[in-house]
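A.B. asks: 3D, please:
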Amino acid sequence: MTAGRRADQPLSPTGRSTPRRERERAQSDRDTLYDVLDASLVCHLAVVVDGVPLALPTVFAVDLDGPDEGGTLYVHGSVASRSLVQAPGQDVSVTMTVLDGIVLARSGFNHSMNYRSAVVVGRPRLVTGEAERSHALDLLVDHVTPGRSATLRRPTRKELSATTVLALPLHEASVKRRVGDPSDEDVDVEAGGVWAGVLPLGLRAGEPVTGADVDVAAVPEHVTARVAALNRRSP
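C.D. replies: Sure, this is the predicted structure:
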């Protein structure tokens, strides 16, 4: 059954996916989840491996119309990865964070960050179907640089046999966001004498550097487009 994207689904449909602290920063619109997923390049997969909780950075991809409830989040890695081998037998969480600014307040206690963060929880499944695995691996490439997968040779059987792909439903998710100025105490504002404000942050791309052994002189359009898109987002 194809569950796919549902704009009318609640963003945090369960107790374990509902933020409990700083609830004023919690978002309720699923579009805010899609925004964080689109802006993030790396996620952290939290999984218990041999009894030890680990949060491992990895690339990811999203298919909002995927076969899982609420859409599908994909992660991949080596077939020898213990985290990917053990993950399907347990509930896991995947976290993405986008830093938008450093919030410099008048007291150390009120320093903060402007950010967008998302947490997806659920039980992943091992992707075994050839068509879905191929689709997921293309999405993983294209999430980093849209349009890239179409320019590459297809994976070999050896490469595919060395790769594990996991899929996680986007059904249970939460998003928090902080924006704006420091939240200083009135007494600190009245006392004056200390600068406070926000230092904006953003991810920027430099000029593409062609590899030394590349025989193609021109940088592909999908690469220059990615540079432009990343830099449009930056302050």
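A.B. asks: contacts and neighbour counts: CA atoms only from here.
C.D. replies: OK.
A.B. asks: any idea how far the residue of the chain most remote from its centre is from P182?
C.D. replies: Distance from the C-alpha centroid of the chain, by Cα atoms, centre = their mean, peaks at A191 (40.9 Å). Per Cα to Cα, to the nearest Å, A191 is found 15 Å from P182.
A.B. asks: S78 now?
C.D. replies: S78 sits 43 Å away from P182, going by Cα to Cα.
A.B. asks: Proceed likewise with the subsequent sequence, for comparison:
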Amino acid sequence: MSDRPALSATPRTRLRRMREKGRTQHSDLLAVLRGGLVAHLGVVVDGCPMVVPTVYGHDDDNVYFHGSVASRSLTARSEVCLTVTLFDGLVLARSVFEHGINYRSAMIYGVPRAVTGRDEKLHGLRILTEHVAPGQWDYARPPSRKELAATALLALSLAEASVKIRTGPPDDGDSPDAALGLWAGELPVAPRWERPVPDPALPDAAVPVPQHIAGLAGRRLDRG
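C.D. replies: Prediction:
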């Protein structure tokens, strides 16, 4: 765990609205990244904005994401914004105006760096794989040289990032609407892994589900 005390404060990361929802510690950023599985990559390609969903992995200093070397969103080499959002539930107020959601969100800005060296590329792909399915890197066949060459891996520094978190009940409990006699509160959501479904192409039922996958059944997706 990094011992850096605070996130960056730049014009892009400084919160101008709802500052009370902001979090300033580097550990808050890592907690959001740990909890998510899918990020959305915002990038401008040929003058047009694109927002691309992608799986990712991270360490204390970088977030890694990958795709085909032919992907335009991965070859732009320009400023990007990578966003991870965790949806924790509905916030149901007495008035429609005060409705909302509980969430944890991180936005990371910068110019991604192409990872080209074999050792670092394997390191980044391992981080990504283990983030999504811990134990799978050592279980499955590693990438071949040809597969590595066909894979674009990018590293985006965590140096410029912001975090926002909303928790708790509606904000109208002490407003005049409290006298309406309407129910208000939170409707939490907690997605969980289902039981593994074997590939129909498996030769027979004798191929067991590896324990690191079977053990996920019933667990929450959120590991933050």
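A.B. asks: Drop the TM-score for these two in here.
C.D. replies: Superposed pair, TM-score by TM-score structural alignment, normalised by the length of structure 2: 0.92. Supporting alignment: 221 aligned residues with a Cα RMSD of 1.8 Å.
A.B. asks: Look up how far S107 of structure 1 lies from the residue farthest from the centre of structure 1.
C.D. replies: 12 Å.
A.B. asks: Check S81 of structure 1 too.
C.D. replies: Distance from S81 of structure 1 to S107 of structure 1, by Cα to Cα: 44 Å.
A.B. asks: what's the matching range in structure 1 for the longest strand seen in structure 2?
C.D. replies: The longest strand of structure 2 (DSSP state E) is strand 80-92. Using TM-score structural alignment, the residues of structure 1 aligned to strand 80-92 of structure 2 are 92-104.
A.B. asks: how far apart are that stretch and its match in structure 2?
C.D. replies: Taking mean Cα distance after the TM-score superposition for structure 1, the mean distance separating stretch 92-104 of structure 1 from the aligned residues in structure 2 is 0.5 Å.
A.B. asks: distance between that stretch and the chain's centre?
C.D. replies: Offset of stretch 92-104 of structure 1 from its chain centre (Cα atoms, centre = their mean, to the nearest Å): 10 Å.
A.B. asks: And for stretch 159-170 of structure 1?
C.D. replies: Distance of stretch 159-170 of structure 1 from the chain centroid (Cα atoms, centre = their mean) equals 16 Å.
A.B. asks: Could you pull out the buried residues of that stretch?
C.D. replies: Residues of stretch 159-170 of structure 1 classed as buried: 160, 163-170 (neighbour count, 16 or more other Cα atoms under 10 Å).
A.B. asks: closest to L11 of structure 1 among the residues you listed?
C.D. replies: Closest approach to L11 of structure 1 among the buried residues of stretch 159-170 of structure 1 (Cα to Cα): L170, at 9.2 Å.
A.B. asks: which residue lines up with that closest one in structure 2?
C.D. replies: Matched to structure 2 by TM-score structural alignment, L170 of structure 1 sits across from L158.
A.B. asks: who does the longest helix seen in structure 2 touch, helix- and strand-wise?
C.D. replies: In structure 2, ranked by residue count with DSSP state H as the criterion, the top helix is helix 118-132. If contacts are counted by 3 or more Cα pairs under 8 Å, 6 or more residues apart in numbering; DSSP states H and E, helix 118-132 of structure 2 sits against strand 48-58, strand 62-68, helix 136-139, strand 151-157.
A.B. asks: Can you state the residues of structure 1 onto which that helix aligns?
C.D. replies: If you align by TM-score structural alignment, helix 118-132 of structure 2 falls on residues 130-144 of structure 1.
A.B. asks: Have a look at how far, on average, that stretch is from structure 2.
C.D. replies: With mean Cα distance after the TM-score superposition for structure 1, stretch 130-144 of structure 1 departs from structure 2 by a mean of 1.0 Å once superposed.
A.B. asks: about what we covered before: which of S78 and P182 of structure 1 has more neighbours?
C.D. replies: P182 (20 against 16; other Cα atoms under 10 Å).
A.B. asks: The more buried one -> structure 2?
C.D. replies: Match for P182 of structure 1 (TM-score structural alignment): P170.
A.B. asks: go on, P13 of structure 1?
C.D. replies: So, by TM-score structural alignment, P13 of structure 1 is matched to A9.
A.B. asks: Can you report how many residues lie near that match?
C.D. replies: A9 of structure 2: 14 surrounding residues under other Cα under 10 Å.
A.B. asks: Just give the closest residue to it, not the sequence neighbours.
C.D. replies: Excluding the flanking residues, the one nearest A9 of structure 2 by Cα to Cα, 6 or more residues apart in numbering is E160, at 7.7 Å.
A.B. asks: That neighbour and E98 of structure 2: what is the separation?
C.D. replies: 31 Å.
A.B. asks: Who has more neighbours out of these two?
C.D. replies: Between E160 of structure 2 and E98, counted using other Cα under 10 Å, the more crowded position is E160 (17 against 12).
A.B. asks: is it true that the more buried one touches V111?
C.D. replies: No. E160 of structure 2 is beyond contact range of V111, at 10.5 Å (criterion: Cα atoms under 8 Å).
A.B. asks: Tell me the spacing between the equivalent of R30 of structure 1 over in structure 2 and P49 of structure 2.
C.D. replies: Using TM-score structural alignment, the partner of R30 of structure 1 in structure 2 is H26. In this view, H26 of structure 2 and P49 of structure 2 are 28 Å apart by Cα to Cα.
A.B. asks: When these two are compared, which one has more neighbours?
C.D. replies: Neighbours were counted for H26 of structure 2 and for P49 using other Cα under 10 Å; H26 has more, 23 against 11.
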